[in-house]
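Asker: got a predicted structure plus its sequence, pasted below:
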Amino acid sequence: MLALNNTTDDQLAFLFIGIPGLEALHIWISIPFCFLYLMALMGNSILLLLVRSEQSLHEPQFYFLAMLAITDLGLSLSTLPTVLGTFWIGTHQIGLDGCLAQMFFIHALSSLESGILVAMAFDRLVAICCPLSYSRILTSRAIICLSGAAFIRGAVLLAPLPLFLRNFSFCRDNVLSHSYCYYPDLLTLACEDITFSSAYGLIFVLCTFAVDALFIIVSYLKILTTVLRLGASDRGLRSMHTCACHLCTVLIFYLPLISLAVLHRYAHGTPPLLYATMSNAYLLLTPLLNPLVYSLKSRQIQVALQKRLWIQRVTVGERTET
């Protein structure tokens, strides 16, 4: 184990341990990880291709879905090198600068995804509660502003976090609890007063995820009130169906996020296996399940996908005949 007393920045490194007690099985554990990453990358890439190529999907809700897919691709690519490096190749070490860069991208993309989920909730709110004003409110400019605001918010609020850690000295064992660099995890390794840094991290969570979750809850309470007023009409049933995909996506994102935050803050002495399971669920299941949810629940996505597959079969058939 490498002690970090009196080390310079270019010597400073952190260690990933994977799943303690299962080191001999890491090569086998890497196989399902490879498969899940491949599925996540393929699923989100297909969603992007569909939204870009199909005219029927050129609507605000699917533009937000495309941004969600881009964010999920970024999250997968941010964690893939260290997760597969730990379990497959056996590379357990990362330098300080690389660790801080990965940490920034993970948290910034998570914040961006939360902001996009808010924008999608706003889209459903306008579509159901103010359908006659939908095209007037959800313009191209509004979509760009909502997406840009989510990006700028995450980048600005997260910029100080790497600076805090860059100025700390690390005098404890440099073993990380996850297979990637996570701010609360890094903070526990510092040997200086972390009160301010920890408080700033809490403020960041409250200003992003807590505010976003509150807005989503309020939006769906308003949507539910409107749907109940409509009764069992076709419009009311269609409205609830269009919200199903988004609600599943919200749960897939927030439940692992909240669980991991609670484990870090309150559940000290948690078994390493539970830490490893929740940390990978937080950043791997979301990019994996989002495309599946929309493929299974969204009729428009299904039609677009079937159309692309039919065109592909026709093209292959014509080439075979010639």
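Answerer: Looks like it came in fine. Residues are numbered from 1 along each chain as shown.
Asker: please count neighbours and contacts with C-alpha atoms only from this point.
Answerer: Will do.
Asker: buried ones in the helix or strand residue 289 falls within, by neighbour count?
Answerer: Assigning secondary structure by DSSP states H and E places residue 289 in helix 286-297. Residues of helix 286-297 classed as buried by neighbour count (16 or more other C-alpha atoms under 10 Å): 286, 287, 288, 289, 290, 291, 292, 293, 294, 295, 297.
Asker: take a look at this one as well, against the first:
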Amino acid sequence: MGFTNMSYLYPRTVTLIGIPGLEHVQFWIGFPFFGVCLLALMGNIFLLIIIPTERSLHQPMYIFLAVLAATDLGLCIAIAPKMLAIFWFGSCSMTFDACLTQLFFIHALQGMESGILLAMAYDRYVAICDPLRHTSILTPFVLVKMVVVVVIRATVLVGALPILLKRLQRFHSRVIIHSYCEHMAVVKLAAEDICVSKSYGLFVAFAILGFDMIFVFISYIHIFQAVFRLSQKESRLKAFNTCIAHIVVFFEFYILAFFSFFSHRFGHVSPYVHILLSTIYLLVPPALNPIVYGVKTKEIRRRVVQIFILKPDIRH
């Protein structure tokens, strides 16, 4: 069958409708999302200020945390301005190229966040399973190489997604049923064969999120085995305590990620439920990560207290 009269060539602009079925309350929904974004921005900016200036935090775990904070900031900046413009001002139009750019940054930063969580799990594995060699294994040069590999992997794998979308010529709609440019939401606009884009999207998800999740689990299996082999209860609790923050962040990220991913492709949840959950998945972890690590790390807590209550300690 040929293309119908409803299909047209590559669009110059697209329209993001926000949250379908909840358009009448989107204005009010924007306020809690704005609060979450503000919390994420403040928390991650504090981490990026505190970690470089606090000498006791110049360790691999907190260096990775600083990179995670920068990634979370990027996610908020990529999503929040346009989403809030849709909710508050009805600014739904967007050029197709800008949409593809947003799509790239959102998914690339997701991939980088997943890679940093894997790097943090490896740091905990070395610190607990081979503590005497921790500093000799995770040298500054090795840390830089790990971060560079994480960034290159996400950039290269995700970079092909907008390229494949640019090759599509005919679309049956310009209306994206979402509050931001998500890959599958854009793919579904096409009025031609989308098997390559869908298959490659699945490949990227499993090559990044699936791969990282498997190896984080393997790391923690070895970590727990090493912890339970410790003879003293105090030593076991201390070792486990160093992992709690990362475990919380890990589960928070991957559970929401895979629920969002599978519900969009294989689930039958209502569109507004999926879009709310996928937006929460992208914005809530950046807001919670600084809180989780702030609560668990006394140096971060102390510096935050100094910033808000006391004069900064110039010795640091």
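Answerer: That came through, no problem. What you are looking at is a predicted structure, and each value in this text was computed from that prediction instead of being measured.
Asker: please state their TM-score.
Answerer: The TM-score (TM-score structural alignment, normalised by the length of the second structure) is 0.93; 310 aligned residues with a C-alpha RMSD of 1.8 Å.
Asker: turn the buried residues of helix 286-297 of the first structure into TSV, including distance to residue 272 of the first structure.
Answerer: Formatted as TSV, those follow (distance: C-alpha to C-alpha, whole Å):
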residue	distance to residue 272 of the first structure
286	21
287	23
288	23
289	24
290	27
291	30
292	29
293	30
294	33
295	34
297	35
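Asker: if we take those, which one ends up nearest to residue 182 of the first structure?
Answerer: Nearest to residue 182 of the first structure, judged by C-alpha to C-alpha, of the buried residues of helix 286-297 of the first structure is residue 286 at 16.8 Å.
Asker: looking at it, the closest one is touching residue 254, isn't it?
Answerer: No: with contact defined as C-alpha atoms under 8 Å, residue 286 of the first structure does not count as touching residue 254 (9.4 Å).
Asker: so how far is stretch 266-283 of the second structure from its chain's centroid?
Answerer: Computed by C-alpha atoms, centre = their mean, to the nearest Å, the chain-centroid distance of stretch 266-283 of the second structure equals 15 Å.
Asker: please apply the same query to stretch 234-248 of the first structure.
Answerer: So, by C-alpha atoms, centre = their mean, the centroid of stretch 234-248 of the first structure is 23 Å from its chain's centroid.
Asker: where exactly do the strands run in the second structure?
Answerer: Secondary structure of the second structure (DSSP state E): strands at 8-9, 13-16, 93-95, 170-171, 175-176.
Asker: among those, which is nearest residue 84 of the second structure?
Answerer: Nearest of the strands of the second structure (C-alpha to C-alpha): strand 13-16, 11.7 Å.
Asker: sort out which residues of the closest one are buried, please.
Answerer: 14, 15, 16.
Asker: show me what the helix holding residue 289 of the first structure is packed against.
Answerer: helix 26-53, helix 60-84, helix 234-265, helix 299-321 (3 or more C-alpha pairs under 8 Å, 6 or more residues apart in numbering; DSSP states H and E).
Asker: which strands and helices sit next to the last one?
Answerer: Spelled out, it's helix 299-321 of the first structure. helix 26-53, helix 286-297.
Asker: and the third one, by the same measure?
Answerer: Counting contacts by 3+ C-alpha pairs under 8 Å, 6+ apart, helix 234-265 of the first structure packs against helix 96-129, helix 211-230, helix 272-280, helix 286-297.
Asker: tell me which residues in it are buried?
Answerer: Counting neighbours by 16+ other C-alpha under 10 Å, helix 234-265 of the first structure gives 236, 239, 242-243, 245-246, 249-250, 252-254, 256-257, 260, 263-264 as buried.
Asker: return the member of those nearest to residue 313 of the first structure.
Answerer: Lowest distance from residue 313 of the first structure to the buried residues of helix 234-265 of the first structure (C-alpha to C-alpha) belongs to residue 245, with 28.6 Å.
Asker: OK, contacts around the closest one?
Answerer: Residue 245 of the first structure sits next to 293, 294, 297, 298 when contact means C-alpha atoms under 8 Å, 6 or more residues apart in numbering.
Asker: so can I have a markdown table of these showing distance to residue 24 of the first structure?
Answerer: A markdown table is the format used below for the contacts of residue 245 of the first structure (distance: C-alpha to C-alpha, whole Å):
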| residue | distance to residue 24 of the first structure |
| --- | --- |
| 293 | 35 |
| 294 | 37 |
| 297 | 40 |
| 298 | 42 |
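Asker: ok, and those residues in the second structure?
Answerer: Retained contacts for those in the second structure, judged by both residues aligned by TM-score structural alignment, their matches' C-alpha atoms under 8 Å, are 293, 294, 297.
Asker: which among the residues you listed gets closest to residue 318 of the first structure?
Answerer: The closest of those, once distances to residue 318 of the first structure are taken by C-alpha to C-alpha, is residue 294, at 31.1 Å.
Asker: quick check: chain neighbours aside, which residue is closest to the closest one?
Answerer: residue 245 (5.9 Å; C-alpha to C-alpha, 6 or more residues apart in numbering).
Asker: residue 85 of the first structure now?
Answerer: For residue 85 of the first structure, the closest residue by C-alpha to C-alpha, 6+ apart turns out to be residue 91, at 5.0 Å.
Asker: one more: residue 140 of the first structure?
Answerer: That would be residue 60: by C-alpha to C-alpha, 6+ apart, it lies 7.9 Å from residue 140 of the first structure.
Asker: closest to residue 209 of the first structure out of the buried residues of helix 234-265 of the first structure?
Answerer: Nearest member of those to residue 209 of the first structure, counting by C-alpha to C-alpha, is residue 254, at 8.5 Å.
Asker: and the helix holding residue 289 of the first structure with helix 272-280, angle?
Answerer: Here the directions of helix 286-297 of the first structure and helix 272-280 differ by 60 degrees (axes from the mean of the first three to the mean of the last three C-alpha atoms, to 10 degrees).
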